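Chemist: Sequence first, then the predicted structure, then my questions.
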Amino acid sequence: MHIKTGLVDAHLYCLKKSVVDFLADNKSISSIRGELVPYLVRKQFSKSMNSPKVNDEADQNLKKKDEIQISSRDEVLLQLTRDRSCWNDHRGDMSEAYHGGRLRCYVHIMDEGMCYRVNTLAAYIEANRLAPKLFDEPAVHPSAVISVRCLIGADSIIGASCQISDKTSIKRSTIGASSTVREKVKVTNSIIMHGVTIEEGCNIQGSVICSNAVIGRGADIKYCLVGSAQRIEPEGCCFTTAPCTKYCNIYPPPNQPPSVFQVLSPAQLSECDWT
């Protein structure tokens, strides 16, 4: 037996329809990872699954749904798992493992390739940065209109029908399809989704700009998430996750996760007391 502590749950689960039906019937289960999977694992090793006596209503539901007629394809897969597994839940007889029970839980350990868990804004940006390495397609789509006087890093992606203007710098970023980037814009470590318009002189760093958003002229955006179809006002505005004690209703309190924030006007900006 080998016990490992270096594995990370990718939160990708393949469930048989009977298990999905069981989950739908049991509204009290709120977490697949924390409640459903441990429950199924316990039942997999429980003799009560194969005993005619079932104690609780949940067991009855699971037993009933798990005993749905299994197709010939299911039988082939079950036989394959039995042949490739050396595990047995009992000793002293020649009975098959699990005593014929049909409930199984398996885990796939990824030995090669890339499997990346995206559960934070930074991880999402990093996953998009690594994505080009997995494909042979060109980083810049052939239909994109790119000015010869702009700088695009080798680790950036430019989508279809994009327009990139003069004196623009794009590094370690992804620009979605049909987006427009005007002159003198700097985009670093950011994700720009499709249909976004970025006006002249903007600076975007470590942020995600969702579809069809409009970033006004001269806006400075750092480590933020801008929602779909939102409009950021023109120059003189500051857009950041840093909390302001004066405008606490506009910016989040300390230690709170970033969200879609409003933009301060120049008058408000001059009165800010950043913490």
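Modeler: Received it, and whenever you're ready, just let me know what you need.
Chemist: CA atoms for contacts and neighbours, from now on please.
Modeler: Will do.
Chemist: Do a quick rundown of the helices in the protein.
Modeler: Across the chain, reading from the start of the chain, the helices by DSSP state H fall at 17-25, 37-44, 57-66, 72-84, 121-130, 266-270.
Chemist: Please produce a markdown table containing those, extended by mean neighbour count and distance to residue 199.
Modeler: Below are those laid out as a markdown table (neighbours: other C-alpha atoms under 10 Å; distance: least, C-alpha to C-alpha, whole Å):
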| stretch | mean neighbour count | distance to residue 199 |
| --- | --- | --- |
| helix 17-25 | 15 | 47 |
| helix 37-44 | 15 | 49 |
| helix 57-66 | 16 | 57 |
| helix 72-84 | 11 | 56 |
| helix 121-130 | 17 | 22 |
| helix 266-270 | 12 | 18 |
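Chemist: Could you dump these into a markdown table with distance to residue 148 added?
Modeler: Listed next are the helices of the chain as a markdown table, based on distance: least, C-alpha to C-alpha, whole Å:
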| stretch | distance to residue 148 |
| --- | --- |
| helix 17-25 | 54 |
| helix 37-44 | 54 |
| helix 57-66 | 62 |
| helix 72-84 | 56 |
| helix 121-130 | 23 |
| helix 266-270 | 35 |
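Chemist: take the one below as the second:
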Amino acid sequence: THTHTTMTTKPSTPNLSLPPTVNPLTDANPTSSSPRNTSGQDTSSQKPTASQKAGPSSSVPSSSMNPSEFQCILLAGGEGQGLYPLSEFIAKPLLPVANRALISYPVQYLVQNGIKDIIIVYVKSQQGMEKCIQALQAEYQDQCRIRGRCLDEEEHMDSASAVRAISDWIHSDFIIVPCDIITDLNLQDVINVHRSMIRSSVTMVMLDSSQGATDTTSSADKAKSQQKGHLSVEHYVALTDIDRTIKRGGDLIKNNALSSSPNILPRRVAFYSTSILEELKLGRSFFSKWSDVTFSDRYNDLHIYIFARWVIDLLKKMPKIHSLKHELIPYIVSKQFSDLDSEKEMPLEAKQHPQQRALQASSSYWDSSDHIRAFACIVEGKVFCKRTNTIDAYLEVNREIAKGTVKMYSTRVEEPPKPKGKKGGSKEDKKKEPRGEKPKRPPVQIGQECCVASGLELGEQITMKRCCIGAGCKMGNDVKIVNSVVMNDVIIGDNVTIQNSIVSSRVTVDSNVKIDNCKIGSGFTVQIGDYKDEVLKKEKEFVI
């Protein structure tokens, strides 16, 4: 089992926190200009409409957010190695989740949270992405500006490299969201925390795994974190309580970080590690900056970040930074309370932000070295947050969406499929049944926790429970599918049972087959027999 490690220290030196009475300036962003594509392709043919300036529609939560205040970068260029073999022939963002493309969920999430400018970053090898982005543009043309940016795999595979490559499109504070996130977290609460912290350099979202939030840690990371003698691999952080009363200059200051959501707890991040720690060594200088620091490994990084605009300039000056999580964020966290005059790579805006200068001049409690700030929004309670980055997670997310667990992603109710014949299922047959005999079993039984596409060709004695069935599928007689995902254009013979499995598109399943806990790649033919705990896929063909 995964164990939690917590250490708390309380040195006498008070924490250098922010004064409580200063509100962020909403007009401090640089003037936006028309984006110019200098690398990659712009798949957007749309222009901002009048409705984009009018604010969110009635389905979007009310917010005081300026539409141009935040841009969102949706990172969709990952290879999806954790979803192999499903992602071998289908780009990860296009994998069907409850018969919708995976990337459509974070786009819907962002639009419903009032985001007006979304940039989808992908790579050339991801076939079908341009068409998918065009469909999203058409669906949300009256609510949000959606653009696609295609990059070369060789240069821009890592997250920080991808953000650096599209820097000419970024003109405001920006939000980073992965394309595989499924969540009902109120993003506006996170944005409000970012604002209230006098323009935080970075605000990240973390889940408190001890408070019932859904765990997003991959199985590989969990396995590493359980190595003997090691602490957590990915999420070892030190947090301070920014909501407490502190003593500075003989006066008591109450520092409030307001959030309308009871599930979000703002914290200042004093330490952030993304590597295995055999032992932790911190010098006296660390404790001279921070007090009441709590070290813990129970917080899981959701990979949703809000960065100040000047971070783009920092990435340009530091081309060796390739990863946001493993390199950029630890670097920013470590530079808090540093002498930025000696930091040549730090952009001028990080040193001379207008809010900071005004605050420094108006408050005797302001620490002039507190230019860079990193904060975390700790998510507690029953909030659904899931990264669809593993096979197990993919199967679970399909099941939860079909079940209706995440209300904002309600699936469309399709007309129940009809069998090829009327035998046993029509009203005429029921009238002909002799009295006293049990009614015949319905030819097609579909459970309530299913998402089934229309237009299927079905035989008789079909049972579906807790499953997602894609379009264009054909099934013979006596087919049972339980807790599984069957993608588009799958052909299934007679007397077939599929449970706890994922069947990719264009798979053929012969008659008299039993499949249990298997992952089947696109285009594979499953021959007669029993299969359990297997990965079935076509061998690659090489042309000499």
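Modeler: The structure has been received and is ready for your questions. Bear in mind the structure is a predicted one, so any value in this text is a computation, not a measurement.
Chemist: hmm, back to that, which one of the helices of structure 1 lies nearest to residue 220 of structure 1?
Modeler: Counting by C-alpha to C-alpha, residue 220 of structure 1 lies closest to helix 266-270 out of these; the figure is 12.4 Å.
Chemist: To residue 31 of structure 1, which of the helices of structure 1 lies closest?
Modeler: With respect to residue 31 of structure 1, and counting by C-alpha to C-alpha, the nearest of the helices of structure 1 is helix 37-44 at 8.7 Å.
Chemist: Next up, the contacts around the residue nearest the centre of structure 1.
Modeler: Compute the mean C-alpha point of structure 1, and by C-alpha atoms, centre = their mean the closest residue is residue 118, 4.2 Å away. Contact partners of residue 118 of structure 1, counting by C-alpha atoms under 8 Å, 6 or more residues apart in numbering, are 124, 127.
Chemist: before we move on, what about the one 4 residues further on?
Modeler: Residue 122 of structure 1 makes contacts with residue 206, as judged by C-alpha under 8 Å, 6+ apart.
Chemist: Once you drop chain neighbours, what's closest to residue 248 of structure 2?
Modeler: Leaving out its chain neighbours, the residue that sits closest to residue 248 of structure 2 by C-alpha to C-alpha, 6 or more residues apart in numbering is residue 365, at 6.7 Å.
Chemist: I figured the one you found hits residue 246, correct?
Modeler: No. Using C-alpha atoms under 8 Å, residue 365 of structure 2 makes no contact with residue 246, being 11.2 Å away.
Chemist: what's the matching residue for residue 514 of structure 2 over in structure 1?
Modeler: Residue 514 of structure 2 maps onto residue 220 of structure 1 when the alignment is built from TM-score structural alignment.
Chemist: so what's its match closest to, chain neighbours aside?
Modeler: By the measure of C-alpha to C-alpha, 6+ apart, the closest residue to residue 220 of structure 1 outside its immediate chain neighbours is residue 203, 4.8 Å from it.
Chemist: and the alignment partner in structure 2 of the one you found, how many neighbours?
Modeler: Aligned against structure 2 by TM-score structural alignment, residue 203 of structure 1 finds its counterpart in residue 497. Taking other C-alpha atoms under 10 Å as the neighbour definition, residue 497 of structure 2 ends up with a count of 19.
Chemist: Which residues are in contact with residue 497 of structure 2?
Modeler: The neighbourhood of residue 497 of structure 2, defined by C-alpha under 8 Å, 6+ apart, consists of 479-481, 513-515.
Chemist: Next: residue 180 of structure 1.
Modeler: Residues in contact with residue 180 of structure 1, defined by C-alpha under 8 Å, 6+ apart, are 162-164, 195-198.
Chemist: What is the most widely separated pair among those?
Modeler: Within the contacts of residue 180 of structure 1, 164 and 195 form the most distant pair, 12.9 Å apart (C-alpha to C-alpha).
Chemist: more neighbours, the two?
Modeler: With neighbours defined as other C-alpha under 10 Å, residue 164 of structure 1 and residue 195 compare such that residue 164 has more, 27 against 21.
Chemist: circling back to that earlier point, surely the match of residue 514 of structure 2 is in contact with residue 241?
Modeler: No. At 11.6 Å, residue 220 of structure 1 does not count as touching residue 241 under the criterion of C-alpha under 8 Å.
Chemist: Go ahead and confirm residue 148 of structure 1 touches residue 166.
Modeler: Yes. Counting by C-alpha under 8 Å, a contact exists between residue 148 of structure 1 and residue 166, whose distance comes to 7.3 Å.
Chemist: So those two - more neighbours on which side?
Modeler: Under the neighbour definition other C-alpha under 10 Å, residue 148 of structure 1 and residue 166 were set side by side, and residue 166 has more, 17 against 10.
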